[in-house]
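Undergrad: Need coordinates for the following:
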Amino acid sequence: MPSSERPPTLDPAAAARWAALPVRQGLSPWLHEEIASRMLERLDFIRLQPQQWAHWEPLRGGIEAHRQLLQRYPKAPVWLVAGQPSQARAALEASRGRWWQLSRWTGPATALSTPPAGAVQMLWANMLLHHAADPQALIADWHRALAVDGFLMFSCLGPDTLRELRQIYAQKGWPEPAHEFTDMHDWGDMLVHAGFAEPVMDMERITLSYETPERLLAELRELGRNLHGQRFSGLRGRRWRAQLLQALQALARPDEQGRFCLTFEVVYGHALKPVPRHKVQSESQIGLQDMRQMLQARKAGFRQL
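TA: Presented below is the predicted three-dimensional model:
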């Protein structure tokens, strides 16, 4: 993918370092679990029952949500996909019951690897895409893993996220506190470009409040890092931290009993993988996997007649 088409302010090296960091105590961030629960509600409107499904980066995406997905699809084998094998193993262990619980020994088969092409009917990726240095390549991987008529469910942060913090940094003349997040309409365009059909995008703004600026900063560190290419080039000292904590006093809202508030824009996406379409030319080449999927889809259509 040409560098000109990648997120313009995201530092790929910083993104790789963040992806390699272990999740604190093997626990998923609270906000990620909350957003995953809202994604689960959207599954109620989808009739397709996946025979197999994949969870991309389950430890960061939400272990509690993963347990609920296992209960929703108790017989469907699942693929746990993570950039770090240790995180996939940690997610598997965290999602299992205690050794004396029956669910630990009777749950669906689980693979700790990327699924083969066309292997899964659902792909779940919560709060991942905004950290990707090459999001179009990641979306292409998702499309490749899905079977024809399979569906993608994902969420990520949108451009209004941390707008209060960005204003404070701008007023202080500091570099940006985070890279720029992509608009939901651009995500929809990328999905279509990758071969998905009928993308449905929506968003909501969530306001989180904190008792102290210190707690606010601690939660931000759980959610991610500043991946902006023009961020501060080195560590800051205690004096700068004191200035930051003082500046964060501007986030206190009287209508929230003086708590410190931040806005998060959450983007939700859903899309289908359609039957491959090929232009009729004097000479056309169709891959063997595409041919199999087209024939299977045609047979399924005849059975419904």
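Undergrad: From here on, just use CA atoms for contacts and neighbour counts.
TA: Will do.
Undergrad: This structure: helices as residue ranges?
TA: 12-20, 30-42, 58-61, 63-72, 85-95, 102-106, 135-145, 163-172, 184-194, 213-223, 238-247, 288-304 (DSSP state H).
Undergrad: What are the contacting residues of the fourth one?
TA: Looking back up the chat, that one is helix 63-72. Residues lying outside helix 63-72 but in contact with it, judged by C-alpha atoms under 8 Å, 6 or more residues apart in numbering, are 27-28, 33, 36-37, 40, 55, 58, 91, 94-96, 107-108.
Undergrad: Now the second one, please; I'll put the structures next to each other:
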Amino acid sequence: MTTTQRPPTLDPLAVSRWQRSAPPASPWLHEEVARRMLERLQWIKLQPQAWAHWGALRGGLEAHAQLASRYPDSACFVAEAHSDRAQQAMKNIAKPWWNPKQWMAAPTRFEAPPPASVDMLWANMALHEAADPQALLAQWHQALKVNGFLMFSCLGPDTARELRALYAQLGWPPAGHQLTDMHDWGDMLVQTGFAEPVMDMERITLTYETPARLLQELRELGRNFHPARFPALRGRAWKARLEQALGQHLAVGADGRLSLTFEVIYGHALKAQPKIKVSALSAVSVQDMRAMLHDKRDKS
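TA: Model prediction:
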């Protein structure tokens, strides 16, 4: 995969449809990953004056409440892909005007942050669904102030490896689009202009009582975005065959439950001071010039 093009096995139209129709709630796995991301904030000393939550509705409403409690004096931007999703997020996050907590709280705006406006950008379980991840990283980079930091998570290539292997064994089209490797995300961060990227990964194994419950969980988490996926809806007979195959071929623990692997990638990176190439004729943006002058005053 090149870092200047969208993932080669992701259908952008399918992604757009899913982002509009996805359940307006945070799946359990997203909240669990967000909880583990929150633990990593103990190593971050910077107290942001303003921060952004990218995709809060699906990324973790419980996590948003904890972040707001952690940074009570910080302004917040909640960015959603579509206006109707922003309205849903507002209903779940905004406090009523008559609530006394609203009077003293820092403002929350339900829109994408302006350029160079936030010290932290939080994006949980969103990047692997981006039709153009390089462009999305560029948006995040632009929104951050110099020395601001990005915290994100996404799914990695080993996600649902058992299901992928089963589809291949049955001669079916791919079960999902190819997911980007942790090291490739690090390279893309650097190419976008981020500095000091720190990447790590873990595998989470979820267990299910029945194949039907497993499939329900997958439907809550996302869809198959592969361009070569089944071209039409399947019937009840196909679903019954799939559930039977899952029961026969997936690993079963001592408790009789079916197991499915999820690879979760965590990333952290800084927006460094812009580097200006000086020549006989150099062009410097006003935003970069302000950032450099501000940094010099701080050091002096």
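Undergrad: re earlier: need the helices of structure 1 in CSV with distance to residue 262 of structure 1 and mean neighbour count, can you?
TA: As requested, those are arranged in CSV below (distance: least, C-alpha to C-alpha, whole Å; neighbours: other C-alpha atoms under 10 Å):
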stretch, distance to residue 262 of structure 1, mean neighbour count
helix 12-20, 22, 16
helix 30-42, 13, 17
helix 58-61, 21, 28
helix 63-72, 24, 19
helix 85-95, 29, 18
helix 102-106, 39, 12
helix 135-145, 26, 19
helix 163-172, 6, 15
helix 184-194, 20, 17
helix 213-223, 9, 14
helix 238-247, 14, 12
helix 288-304, 46, 12
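Undergrad: would you turn these into a markdown table with distance to residue 50 of structure 1?
TA: As requested, the helices of structure 1 are arranged in a markdown table below (distance: least, C-alpha to C-alpha, whole Å):
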| stretch | distance to residue 50 of structure 1 |
| --- | --- |
| helix 12-20 | 28 |
| helix 30-42 | 14 |
| helix 58-61 | 18 |
| helix 63-72 | 10 |
| helix 85-95 | 19 |
| helix 102-106 | 18 |
| helix 135-145 | 13 |
| helix 163-172 | 38 |
| helix 184-194 | 21 |
| helix 213-223 | 30 |
| helix 238-247 | 48 |
| helix 288-304 | 16 |
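Undergrad: between these, which gets nearest to residue 230 of structure 1?
TA: Closest to residue 230 of structure 1 of those, according to C-alpha to C-alpha: helix 12-20, at 11.3 Å.
Undergrad: The closest one: average distance to aligned residues in structure 2?
TA: With both structures laid over each other, helix 12-20 of structure 1 and its partner residues in structure 2 are 0.7 Å apart on average (mean C-alpha distance after the TM-score superposition for structure 1).
Undergrad: Touching that helix from outside, list them.
TA: Helix 12-20 of structure 1 is contacted by residues 83-84, 131-133, 224-225, 227 when judged by C-alpha under 8 Å, 6+ apart.
Undergrad: okay, the residues you listed in JSON lines with distance to residue 167 of structure 1 and neighbour count next?
TA: As requested, these are exported to JSON lines (distance: C-alpha to C-alpha, whole Å; neighbours: other C-alpha atoms under 10 Å):
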{"residue": "83", "distance to residue 167 of structure 1": "34", "neighbour count": "14"}
{"residue": "84", "distance to residue 167 of structure 1": "35", "neighbour count": "13"}
{"residue": "131", "distance to residue 167 of structure 1": "22", "neighbour count": "24"}
{"residue": "132", "distance to residue 167 of structure 1": "24", "neighbour count": "19"}
{"residue": "133", "distance to residue 167 of structure 1": "25", "neighbour count": "22"}
{"residue": "224", "distance to residue 167 of structure 1": "19", "neighbour count": "14"}
{"residue": "225", "distance to residue 167 of structure 1": "18", "neighbour count": "16"}
{"residue": "227", "distance to residue 167 of structure 1": "18", "neighbour count": "24"}
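Undergrad: State the pair within the residues you listed that is farthest apart.
TA: Across the contacts of helix 12-20 of structure 1, the two members that end up farthest from each other (C-alpha to C-alpha) are 84 and 227, 19.1 Å apart.
Undergrad: Residue 58 of structure 2 matches what in structure 1?
TA: By TM-score structural alignment, residue 58 of structure 2 lines up with residue 60 in structure 1.
Undergrad: same question, residue 245 of structure 2
TA: Taking TM-score structural alignment, residue 245 of structure 2 has residue 247 as its aligned residue in structure 1.
Undergrad: Could you double-check that that match lies in contact with residue 167?
TA: No. In terms of C-alpha atoms under 8 Å, residue 247 of structure 1 does not count as a neighbour of residue 167; the distance is 10.5 Å.
Undergrad: before we move on, back to that, among the helices of structure 1, which is nearest residue 278 of structure 1?
TA: Nearest to residue 278 of structure 1 among the helices of structure 1 is helix 288-304; the distance by C-alpha to C-alpha comes to 9.9 Å.
Undergrad: quick revisit: put together a markdown table for the contacts of helix 63-72 of structure 1, with distance to residue 231 of structure 1 on each row.
TA: Below are those laid out as a markdown table (distance: C-alpha to C-alpha, whole Å):
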| residue | distance to residue 231 of structure 1 |
| --- | --- |
| 27 | 28 |
| 28 | 26 |
| 33 | 28 |
| 36 | 29 |
| 37 | 33 |
| 40 | 35 |
| 55 | 31 |
| 58 | 28 |
| 91 | 31 |
| 94 | 34 |
| 95 | 36 |
| 96 | 40 |
| 107 | 45 |
| 108 | 44 |
